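Chemist: I'll drop the sequence and a predicted model, then ask my questions.
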Amino acid sequence: MRKIRTAHLALNAALLVSVVANHASAETPKSAPSPIYGVTIPDGYRKWQMIAPSVEAAPLDELRVILGNPKAIEAIESSTQPYPDGTILVKLAYKRKQSPDFEPATVPGQPTTVQVMVKDSHRYASTGGWGFGRFVNGQPVDEAQHQTCFACHAARVKDRDYVFTRFAP
């Protein structure tokens, strides 16, 4: 059973990487800046390296993949904390759906959000050096949702420079 579960997770990670690669050439329209932080969706982010996949259980029921710009990858690989200014992390989230080709597999369905964290210790000094953005269909979500970003990160991962994601070997 453990081997099947491990194989299933590996297949899902490979499928997520494939989805990101297949969309790498897609043009991303310029987003409006997020409320509070002024973060936008960075150009070229779909070509960045994957840091880790993740699965969000109910009620969201999402497959996610976290990407990092070169500065983020370098910091994660060298275990550098705090992350240096200029680090950018992007989380792509998709509704989970059953694969039409391989019944035990879950594949990305409808995209739900693009979430962005930008490290700038001067600009975002009051929020641990991080600015946050959540986007649906390329547009930022309302201010109320952005108010919850830092509080959640501060309550759970302050000791890891406010970053949930860990490098997937």
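Modeler: Okay, I see it.
Chemist: CA only for contacts and neighbour counts going forward, please
Modeler: Will do.
Chemist: elements contacting the longest strand seen in the chain?
Modeler: Secondary structure of the chain per DSSP state E: the longest strand is strand 106-119. Other elements packing on strand 106-119 under the criterion 3 or more Cα pairs under 8 Å, 6 or more residues apart in numbering; DSSP states H and E are helix 2-22, strand 88-98, strand 130-136.
Chemist: Put this next to the previous one:
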Amino acid sequence: MNRIRYIVLASAAAALGLAFFAARDDEDWRPAAPVYGVKLPVGHEDWPLIAPAQEAAPLDELRVVVGNPVAVRAYRDNVRPFPDGTVLVKRAWKHVPSPDFAPASIPGDATTVQVMVKDSKRYAATGGWGYGRFIDGQPVDEAQHRTCHACHAGRVKGRDYVFTRLAP
């Protein structure tokens, strides 16, 4: 009888442990950006490259834009407007000269991670896009999020509000 109790208790403990780790992989535990409720996508660090970029002064950053499979497919098939489910993530670092080769540069400290999520119903008022901006995994203040769409609408509305072009 003790052996049966042990097996039952061990099975229950294992199930609880798996449930805990499954919950940790869920995006719900990540903080949401104000205004749009966008979260940092799980695993975005491993997404395919859409394009690199360099931001001049005053930011002086190295940036890369990566995309989820929906985004990559839309770029490669030239589908515009982007379909719902498209997620673009811009990762940025301070631009630092290489200590090994003077003409080259390397990423320094991380600065921001910016996210665009396409959901034409949820974000109908902003061309179908929701925005998030994060520093050290935490969303920045609401005022900074309120400027996202205005900048995109003022400059790239005709390209479905997206600045980034696919790198050849």
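Modeler: Cool, the structure landed. Only a predicted model underlies this, so the values are computations on that prediction, with no experimental measurement involved.
Chemist: of all the helices and strands packed on strand 106-119 of structure 1, which lies closest to P33 of structure 1?
Modeler: strand 130-136 (7.8 Å; Cα to Cα).
Chemist: corresponding residues in structure 2 for that closest one?
Modeler: Aligning strand 130-136 of structure 1 against structure 2 (TM-score structural alignment) gives residues 129-135.
Chemist: For the longest strand of structure 1, give me the average deviation versus structure 2.
Modeler: Following the fit onto structure 2, the mean deviation recorded for strand 106-119 of structure 1 is 0.3 Å by mean Cα distance after the TM-score superposition for structure 1.
Chemist: Please tell me how far the residue nearest the centre of structure 1 sits from D101 of structure 1.
Modeler: In structure 1, the residue lying closest to the centroid (Cα atoms, centre = their mean) is K91, at 1.4 Å. Taking Cα to Cα, to the nearest Å as the measure, K91 of structure 1 and D101 of structure 1 are separated by 26 Å.
Chemist: Would you mind measuring from G158 of structure 2 to P31 of structure 2?
Modeler: Distance of G158 of structure 2 to P31 of structure 2, computed by Cα to Cα: 31 Å.
Chemist: Compute the inter-axis angle for the longest strand of structure 1 and strand 130-136.
Modeler: Interaxial angle, strand 106-119 of structure 1 versus strand 130-136 (axes from the mean of the first three to the mean of the last three Cα atoms, to 10 degrees): 140 degrees.
Chemist: and strand 106-119 of structure 1, how far from the chain's centre?
Modeler: Centroid separation between strand 106-119 of structure 1 and its chain, computed with Cα atoms, centre = their mean, to the nearest Å, is 6 Å.
Chemist: just stretch 116-126 of structure 2 next, same as before
Modeler: Taking Cα atoms, centre = their mean, one finds stretch 116-126 of structure 2 lying 15 Å from the centre of the chain it belongs to.
Chemist: what's the answer for stretch 57-68 of structure 1, then?
Modeler: Worked out by Cα atoms, centre = their mean, stretch 57-68 of structure 1 lies 8 Å from the chain centre.
Chemist: For the nearest residue to R123 of structure 1 once chain neighbours are set aside, grab the count of nearby residues.
Modeler: The shortest distance from R123 of structure 1 to any non-neighbouring residue, by Cα to Cα, 6 or more residues apart in numbering, is to G129 (7.2 Å). A count of nearby residues for G129 of structure 1, using other Cα atoms under 10 Å, gives 20.
Chemist: do the same with E27 of structure 1
Modeler: Per other Cα under 10 Å, the neighbour tally for E27 of structure 1 reads 10.
Chemist: same question, the one 5 residues further on
Modeler: Burial of A32 of structure 1 is recorded as 14 neighbouring residues (other Cα under 10 Å).
Chemist: in structure 2, which spans are strands?
Modeler: Going by DSSP E, structure 2 shows strands at 49-55, 61-67, 87-97, 105-118, 129-135, 138-139.
Chemist: got the ones you listed as JSON lines, with distance to P168 of structure 2 columns?
Modeler: Shown next, in JSON lines, are the strands of structure 2 (distance: least, Cα to Cα, whole Å):
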{"stretch": "strand 49-55", "distance to P168 of structure 2": "9"}
{"stretch": "strand 61-67", "distance to P168 of structure 2": "14"}
{"stretch": "strand 87-97", "distance to P168 of structure 2": "17"}
{"stretch": "strand 105-118", "distance to P168 of structure 2": "21"}
{"stretch": "strand 129-135", "distance to P168 of structure 2": "25"}
{"stretch": "strand 138-139", "distance to P168 of structure 2": "32"}
